[in-house]
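Enquirer: Sequence first, predicted coordinates after that:
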Amino acid sequence: MLTLPPVLTHAVAAGFARGLKPELFTGGPAEVVADAGALQQFDSSALAVLLECRRHALAAGKRFSVSAAPARLRELAELYGVAELIPPSAAATT
């Protein structure tokens, strides 16, 4: 599981994305889940980070989903037309 930080704004998003470890996307379970439960301050850059994580997961042959996404993050994803690319995890929909 990939845990997003409490703050994921333009100022820190690139650094967070650069710090993603390749081993998060290889081996292990067939799905990479990004835990967004800690997100408190974010902007559209958080979507860019999630899409980058999705790209890495798909390149490794894995599924990608997001757990505990704040409502505002889901609203941003809808606004930008990318909500279907960052689906909620199966655990979040049950």
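Expert: Cool, got the structure.
Enquirer: can we go C-alpha only for contacts and neighbour counts from here?
Expert: Fine.
Enquirer: Could you count how many residues lie near L2?
Expert: Around L2 there are 16 other residues, counting by other Cα atoms under 10 Å.
Enquirer: so who does it touch?
Expert: Contacts of L2 were listed using Cα atoms under 8 Å, 6 or more residues apart in numbering, and they are 24, 32-35.
Enquirer: Structure two is appended below for comparative analysis:
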Amino acid sequence: MLKLPAVLTHAAACGFFDTVAKEVPSMPGEVVVDASALSQFDSSALAILLECRRLALAAGKGFSVQGASGQLMQLADVYGVATLVPAAPQSPSVAAA
């Protein structure tokens, strides 16, 4: 699982692209991005998510996002990419809580 930092704005995203490029191709199975810590972001966060998706699909892997806030999904909707950043299915223990 790839965890996004709390702050992912343009200034921080440039360096985070290197992390994505290294980690996503080597992840076993489906690529799940944990966005639960993300509290300050701009459209650069969407660019990171779309790059994760692109790399995952290029490697023949599934892709989903876990813990995305309503604000992040609203931004994705405004940019017309909400369907490209699907929510990860909740595990039974999380759904029961």
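Expert: Everything's here; your move. Since this is a predicted model, take the numbers as computed values, not measurements.
Enquirer: Just the buried ones among the contacts of L2 of the first structure, please.
Expert: Buried positions within the contacts of L2 of the first structure, assessed by neighbour count (16 or more other Cα atoms under 10 Å), are 24, 32-35.
Enquirer: Make CSV from the residues you listed and add distance to T9 of the first structure and secondary structure to it.
Expert: As requested, those are exported to CSV (distance: Cα to Cα, whole Å; DSSP: H, G, I helix; E, B strand; the rest coil):
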residue, distance to T9 of the first structure, secondary structure
L24, 22, helix
V32, 22, strand
V33, 20, strand
A34, 16, strand
D35, 16, strand
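Enquirer: Tell me which of the contacts of L2 of the first structure you also see in the second structure.
Expert: For both residues aligned by TM-score structural alignment, their matches' Cα atoms under 8 Å, a contact is called conserved when the aligned residues also meet in the second structure; among the contacts of L2 of the first structure this holds for 24, 32-35.
Enquirer: how near is the nearest residue to M1 of the second structure once chain neighbours are set aside to V78 of the second structure?
Expert: Beyond its immediate neighbours in the sequence, the residue positioned closest to M1 of the second structure (Cα to Cα, 6 or more residues apart in numbering) is V32, lying 5.1 Å away. Separation of V32 of the second structure from V78 of the second structure (Cα to Cα, to the nearest Å) stands at 23 Å.
Enquirer: Before I go, just wanted to say thanks for your time.
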